[in-house]
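Student: heads up, no residue letters with this:
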């Protein structure tokens, strides 16, 4: 089996220089690094991650804590982060909580992350004060995606403003009986988006003198199936809404299916708008508020990588813009 000494002999360099070149450390010229990498590849040398970690104190691994890895938003953010990390020679270690409180406790309140990763990305969870203390004690860069955590590096959109923009679009079309499909605002995982988007919806209708009505608010669990259930509940009411704002495109897809099953035409009988600009939204011709999902993952990865190489690093709070994309699921309410 080829070892690092074999590579060093082939390039006539010390093993220390070869090791630095292979690990991307400073003090090695680009020409030398390329020569070493090409020789190692030709000889079939595969460095041991464990040995490299012991020698340098670095694992070249970034942990990503994900509430639900199977949901589109989280998967897209992870994809964006992984692209950046892979290009810089870092691996991604995924912790999927799966909505489980015990899993969250195991990740944040035990030593699970200690000595296993160089940095941590936290997706759409707002860590509690105790969890922030534990993350701080790790002594590793941390970026939170999708939540506002003062004093920490964050990447997000303004969820409340995005929801107001979506609701304002329906109001501008002339709708006044507007329902909202979102998610539980309280729970063990403490998602930030459901509460913020509900607040934005309420603020928009209150601004034109409409009082929030609990009968027009439904829990869609941020899934397609949840959107179907919520859509049936709202659209089967004696006085159904003329428009529905869904807090995610996936829930909006479910609402569209419910409308079809109930014999309602979109947008003639019902207008529907979502948030995300999911890759399937074009197929559904869904009006939506587009957010740069993969870009949030890319920027978060860039933040922790910058922190790993900088002598002095100030955590940055990045708020990315959203935009209204009008398609064919929204229109003025019919006179009937």
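Tutor: Yep, it's here. Just so it is clear, the structure is predicted and the values come from calculations on it, not from any experiment.
Student: From here on, just use CA atoms for contacts and neighbour counts.
Tutor: Fine.
Student: now the nearest residue to residue 268 once chain neighbours are set aside, what's its secondary structure?
Tutor: Computed as C-alpha to C-alpha, 6 or more residues apart in numbering, the closest residue to residue 268 that is not its neighbour in sequence is residue 334, at 6.3 Å. Under DSSP: H, G, I helix; E, B strand; the rest coil, the three-state class of residue 334 is coil.
Student: wait, doesn't residue 334 sit right on residue 265?
Tutor: No - using C-alpha atoms under 8 Å, residue 334 makes no contact with residue 265, being 11.0 Å away.
Student: how near is the residue nearest to residue 268 to residue 328?
Tutor: When C-alpha to C-alpha, to the nearest Å is the yardstick, residue 334 and residue 328 sit 15 Å from each other.
Student: which one of the two has more residues nearby?
Tutor: Neighbours were counted for residue 334 and for residue 328 using other C-alpha atoms under 10 Å; residue 328 has more, 15 against 12.
Student: any idea how far that one is from residue 254?
Tutor: 16 Å.
Student: in what helix or strand does residue 267 lie?
Tutor: Under the criterion DSSP states H and E, no helix or strand holds residue 267.
Student: ok, now residue 83?
Tutor: helix 72-87.
Student: So which bits of that helix are buried?
Tutor: 72-85 (16 or more other C-alpha atoms under 10 Å).
Student: Next SSE downstream of it?
Tutor: Assigned by DSSP H and E, the successor of helix 72-87 is strand 91-96.
Student: Can you name the next helix or strand after that next one?
Tutor: helix 101-108.
Student: What residues of that next one count as buried?
Tutor: For helix 101-108, the neighbour count (16+ other C-alpha under 10 Å) marks 104, 107, 108 as buried.
Student: same question, stretch 188-207
Tutor: Under 16+ other C-alpha under 10 Å, the buried positions of stretch 188-207 are 189-205.
Student: same for the helix holding residue 83, what does it pack against?
Tutor: strand 91-96, helix 293-309 (3 or more C-alpha pairs under 8 Å, 6 or more residues apart in numbering; DSSP states H and E).
Student: so how far is the last one off the chain centroid?
Tutor: Mean-position distance between helix 293-309 and its chain equals 12 Å (C-alpha atoms, centre = their mean, to the nearest Å).
Student: let's bring in a second model and compare:
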């Protein structure tokens, strides 16, 4: 039978509160009393409950992670990285998957993590002022992954600049009719990549003296099926694109399947560039923008833990960290340069 703290208190002849203070090493316990408690605990093989110790310290040893989705590659990578980092630090992860607009509204209205976490990490959500206020009112450190906000810790990439880099690569190969397969910028979940990567795409075209054509922008919803359907539409245009920039590798996979399945050549007839550099992208010879998802998640988690522990007085000195991306050039884009 496992001994309880009550058993230790009875064996030592002291109160439960005294046992708790003695085992935690607090100074307001006489040396003789502490020795008696430690001896009793040893004789009974008593092991203090980690949960009880957390309550006694005023901390939960838990960080809340808020994500708009769990079934997409980016967020799966974030969850895995954060959970592993917290486990190594002796912390737990409390995951909140908002799922849809109703779930999001309910979360920020109720704030169910209140008093249950030591810090909050929000991944890739465009937050409204009322939502920032709700997070601030928790009185806990808040980290932002994928966006920046003055006064908050953050880790992200430059989505606008990265998308511009991808499109400039296609422009440099001679392409002028470049399509965009992207996410829904009107999605009520309002996560950041569709907004920023579209801006980068348009910026690159305009800088090259090309006016963006609305007919060349089509939704792919960050899925292979969406990329497939978008590509079918784009290739049915009277003047189809010679190149496609997809805001995610999943959508690029769908595009490649349609192009190759219709007998066209990649990249000679249509070049394709994705975004993420997921594990399958090398196998599919996909040119893509490599983003360090795990590095972003680990960076912000580490700094949140430092704030909780108050072990790093520089944790907030440089609250915004922007990690670099890299254009990985493969066969899906590097055919002969175009002159048309």
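Tutor: Arrived safely. Fair warning: this is a prediction, and the values are worked out from it, not measured in the lab.
Student: Can you tell me which of the buried residues of helix 101-108 of the first structure comes closest to residue 7 of the first structure?
Tutor: Distance to residue 7 of the first structure across the buried residues of helix 101-108 of the first structure (C-alpha to C-alpha) is lowest for residue 107, with 38.9 Å.
Student: which residues does that closest one contact?
Tutor: Residues in contact with residue 107 of the first structure (C-alpha atoms under 8 Å, 6 or more residues apart in numbering) are 95, 113.
Student: again, only using 10 Å
Tutor: Listed by C-alpha atoms under 10 Å, 6 or more residues apart in numbering, the contact partners of residue 107 of the first structure are 65, 95, 96, 97, 113, 131.
Student: Kindly report the same for residue 158 of the first structure.
Tutor: By C-alpha under 10 Å, 6+ apart, the contact list for residue 158 of the first structure reads 146, 147, 148, 193, 196, 197, 200, 291, 319, 320, 321, 322.
Student: mind listing what the fourth one touches?
Tutor: With contact taken as C-alpha under 10 Å, 6+ apart, residue 193 of the first structure is in contact with 124-125, 146-147, 157-160, 163, 182-185, 199, 247-248.
Student: repeat that for 6 Å
Tutor: By C-alpha atoms under 6 Å, 6 or more residues apart in numbering, the contact list for residue 193 of the first structure is empty.
Student: Tell me the spacing between it and residue 116 of the first structure.
Tutor: Shown here: residue 193 of the first structure relative to residue 116 of the first structure, a distance of 30 Å by C-alpha to C-alpha.
Student: For residue 7 of the first structure, which non-adjacent residue is closest in space?
Tutor: Excluding its sequence neighbours, the residue lying closest to residue 7 of the first structure (C-alpha to C-alpha, 6+ apart) is residue 40, at 5.9 Å.
Student: cool, and residue 138 of the second structure?
Tutor: Distance criterion C-alpha to C-alpha, 6+ apart; nearest residue to residue 138 of the second structure, sequence neighbours excluded, is residue 114 at 6.4 Å.
Student: Trace that neighbour over to the first structure, please.
Tutor: Aligned by TM-score structural alignment, residue 114 of the second structure pairs with residue 114 of the first structure.
Student: mind checking how far that match is from residue 63 of the first structure?
Tutor: Applying C-alpha to C-alpha to residue 114 of the first structure and residue 63 of the first structure gives a distance of 11 Å.
Student: Looking at those two, which is more packed in?
Tutor: For residue 114 of the first structure versus residue 63, the count of surrounding residues by other C-alpha under 10 Å is larger for residue 63: 19 against 13.
Student: Identify all contacting residues around the helix or strand containing that one.
Tutor: Under the criterion DSSP H and E, the helix or strand holding residue 63 of the first structure is strand 61-66. Strand 61-66 of the first structure is contacted from outside by 90-96, 117-123, using C-alpha under 6 Å, 6+ apart.
Student: Just the buried ones from those?
Tutor: Counted by 16+ other C-alpha under 10 Å, those give 90-93, 95-96, 117-123 as buried.
Student: Can you tell me which of those comes closest to residue 141 of the first structure?
Tutor: Using C-alpha to C-alpha, those come closest to residue 141 of the first structure at residue 119, 4.9 Å.
Student: Tell me the secondary structure of residue 206 of the second structure, please.
Tutor: Under the three-state scheme (three-state DSSP), residue 206 of the second structure adopts helix.
Student: Translate it into the numbering of the first structure.
Tutor: Matched across to the first structure, residue 206 of the second structure falls on residue 206, judged by TM-score structural alignment.
Student: Check residue 289 of the second structure too.
Tutor: Residue pairing (TM-score structural alignment): residue 289 of the second structure is matched to residue 289 of the first structure.
Student: what about whichever strand or helix holds residue 273 of the second structure, how far off from the first structure?
Tutor: Following DSSP H and E, one finds residue 273 of the second structure within strand 271-276. Comparison of strand 271-276 of the second structure with the first structure after fitting gives an average deviation of 0.7 Å (mean C-alpha distance after the TM-score superposition for the first structure).
Student: can you pull out the helices in the stretch 151-300 of the second structure?
Tutor: Taking DSSP state H, counting those that start in this stretch to define them, one finds helices in the stretch 151-300 of the second structure at 159-172, 193-207, 224-235, 249-261, 279-283, 293-309.
Student: Looking at the ones you listed, which is nearest to residue 59 of the second structure?
Tutor: Comparing the helices of the stretch 151-300 of the second structure against residue 59 of the second structure with C-alpha to C-alpha, the closest turns out to be helix 293-309 (9.2 Å).
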